[in-house]
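Student: Let me see the structure of the following:
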Amino acid sequence: MSEDSALFDKGLPIRREVLGAEYVDGSMAKADDFMMAFQRATTAWAWGWAWGDPTLERKTRSMLNLAMLTALGKTPEIKLHVKGALNNGLTVDEIKAVLLHATAYCGIPAGLDAFKAAHEVLVAEGALPGKK
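Tutor: Take a look at the predicted model:
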């Protein structure tokens, strides 16, 4: 078994636990041969190697991801990782604090996009009440 295969096998259950099996399995099922190369790489490297390292708790990793994704302006990934942050035990207040911290360093436009994305997910997941 190659190192990448071992990391893929290590990363797949972690990825499912954090992002949800429905999302992960759907992404894998939709992947053709071309996109499967990316699915294998991200599962092995991000989830097997990075998330599979026991040094940091998953809650901490979720905080880091939200801050980095805010800095990069990756709104779809912010939405995905807000759901993952909830799965990893972050509270709404902790998510808000991470996004405020990122806003201070990344700027108001990046922070606003992150807040809007997070709010959408938090309402959809029932962590925040919807608009009345």
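
Student: contacts and neighbour counts: CA atoms only from here.
Tutor: Noted.

Student: list the helices and strands the helix or strand where Ile78 lies packs on?
Tutor: Using DSSP states H and E, Ile78 maps to helix 75-87. With contacts taken as 3 or more Cα pairs under 8 Å, 6 or more residues apart in numbering; DSSP states H and E, helix 75-87 sits against helix 3-19, helix 58-72, helix 108-124.

Student: so what does the last one touch, helix or strand wise?
Tutor: Think helix 108-124. Under the contact criterion of 3+ Cα pairs under 8 Å, 6+ apart, helix 108-124 touches helix 58-72, helix 75-87, helix 92-106.

Student: Make JSON lines from these and add mean neighbour count and distance to Leu122 to it.
Tutor: Formatted as JSON lines, these follow (neighbours: other Cα atoms under 10 Å; distance: least, Cα to Cα, whole Å):
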{"stretch": "helix 58-72", "mean neighbour count": "19", "distance to Leu122": "14"}
{"stretch": "helix 75-87", "mean neighbour count": "21", "distance to Leu122": "8"}
{"stretch": "helix 92-106", "mean neighbour count": "17", "distance to Leu122": "8"}
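
Student: Between those, which one is closest to Phe38.
Tutor: helix 75-87 (15.3 Å; Cα to Cα).

Student: Excluding covalently adjacent residues, which one is nearest to Asn88?
Tutor: Spatial nearest neighbour of Asn88, excluding adjacent residues (Cα to Cα, 6 or more residues apart in numbering): Lys59 at 5.3 Å.

Student: correct me, but that neighbour touches Leu90?
Tutor: Yes: counting by Cα atoms under 8 Å, Leu90 is a contact partner of Lys59 at 6.4 Å.

Student: Would you do the same for the sequence below? I want to compare the two.
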Amino acid sequence: MSDDQALFDKGLPIRRAVLGAEYVDGSMAKADDFMMAFQRATTAWAWGWAWGEPTLDRRTRSLLNLAMLTALGKIPEVKLHVKGALNNGITVDEIKATLLHATAYCGIPAGLDAFKAAHEVLVAEGALPGKK
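Tutor: A predicted model of the protein is given here:
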């Protein structure tokens, strides 16, 4: 078995646990040969290699991801990883504190975008009440 295959096999269950099997399996099912190269790479490298490394727990990795994705302005990924953070047991207050910390270092526009994205997901997931 190649190293990439071993990392893929290690990463796939982690990716499913964090992001949800429905999302991950749907992404894999929709991928043609061209996009499957990316699916394999992200599963092996991000999930098998990075998330599969045992030093940091999944909660810590979720908080790091939210801060880094805020810094990068990757709002669709912020949304995805807010849901993943909930799956990893992160509370709404911990998400808020992480986004406030990222806002202090990344700036108000980046923080505002991340807060809006997180709020949308938290309401959709039932972690926050919708506006009355």
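
Student: The helices and strands packed on helix 108-124 of the first structure into CSV, with extra columns for distance to Asp25 of the first structure?
Tutor: Putting these into CSV (distance: least, Cα to Cα, whole Å) gives the following:
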stretch, distance to Asp25 of the first structure
helix 58-72, 21
helix 75-87, 14
helix 92-106, 26
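
Student: Looking at those, which is nearest to Val121 of the first structure?
Tutor: Here helix 75-87 is closest among those (Cα to Cα), at 6.1 Å.

Student: quick one: contacts of the closest one?
Tutor: 17-20, 59, 62-63, 65-66, 69-70, 95, 113-114, 117-118, 120-122, 125 (Cα atoms under 8 Å, 6 or more residues apart in numbering).

Student: same thing but 10 Å
Tutor: 15-20, 23, 58-63, 65-70, 72, 88, 90-92, 94-95, 110, 113-122, 124-125, 127 (Cα atoms under 10 Å, 6 or more residues apart in numbering).

Student: How about stretch 3-11 of the second structure?
Tutor: Contacts for stretch 3-11 of the second structure (Cα under 10 Å, 6+ apart): 2, 14-15, 17, 39-52.

Student: how long is stretch 51-58 of the first structure from one end to the other?
Tutor: 7 Å (Cα to Cα, to the nearest Å).

Student: Can you name the residues in contact with that stretch?
Tutor: 7, 10-15, 18, 43-47, 50, 61-62, 64, 84-85, 87-90.

Student: Lys132 of the first structure versus the most centrally placed residue in the first structure, what's the distance?
Tutor: In the first structure, the centroid-proximal residue (Cα atoms, centre = their mean) is His81; its distance is 2.6 Å. For His81 of the first structure, the distance to Lys132 of the first structure equals 26 Å [Cα to Cα].

Student: Just confirm Met68 of the second structure contacts Ala102, I think it does.
Tutor: Yes: with contact defined as Cα atoms under 10 Å, Met68 of the second structure reaches Ala102; the gap is 7.9 Å.

Student: So which bit of the second structure is stretch 81-95 of the first structure matched to?
Tutor: Structural correspondence for stretch 81-95 of the first structure: residues 81-95 of the second structure, per sequence alignment.

Student: Comparing the helix holding Ile78 of the first structure with the second structure, how large is the average distance?
Tutor: Here the mean offset of helix 75-87 of the first structure against the second structure after fitting is 0.2 Å, by mean Cα distance after the TM-score superposition for the first structure.

Student: so that helix versus helix 92-106, what angle?
Tutor: 140 degrees (axes from the mean of the first three to the mean of the last three Cα atoms, to 10 degrees).

Student: Now stretch 24-36 of the second structure: buried residues?
Tutor: Within stretch 24-36 of the second structure, the residues that count as buried by 16 or more other Cα atoms under 10 Å are Val24.

Student: how far out from the middle of the chain is it?
Tutor: Mean C-alpha position of stretch 24-36 of the second structure versus that of the full chain (Cα atoms, centre = their mean, to the nearest Å) differs by 18 Å.
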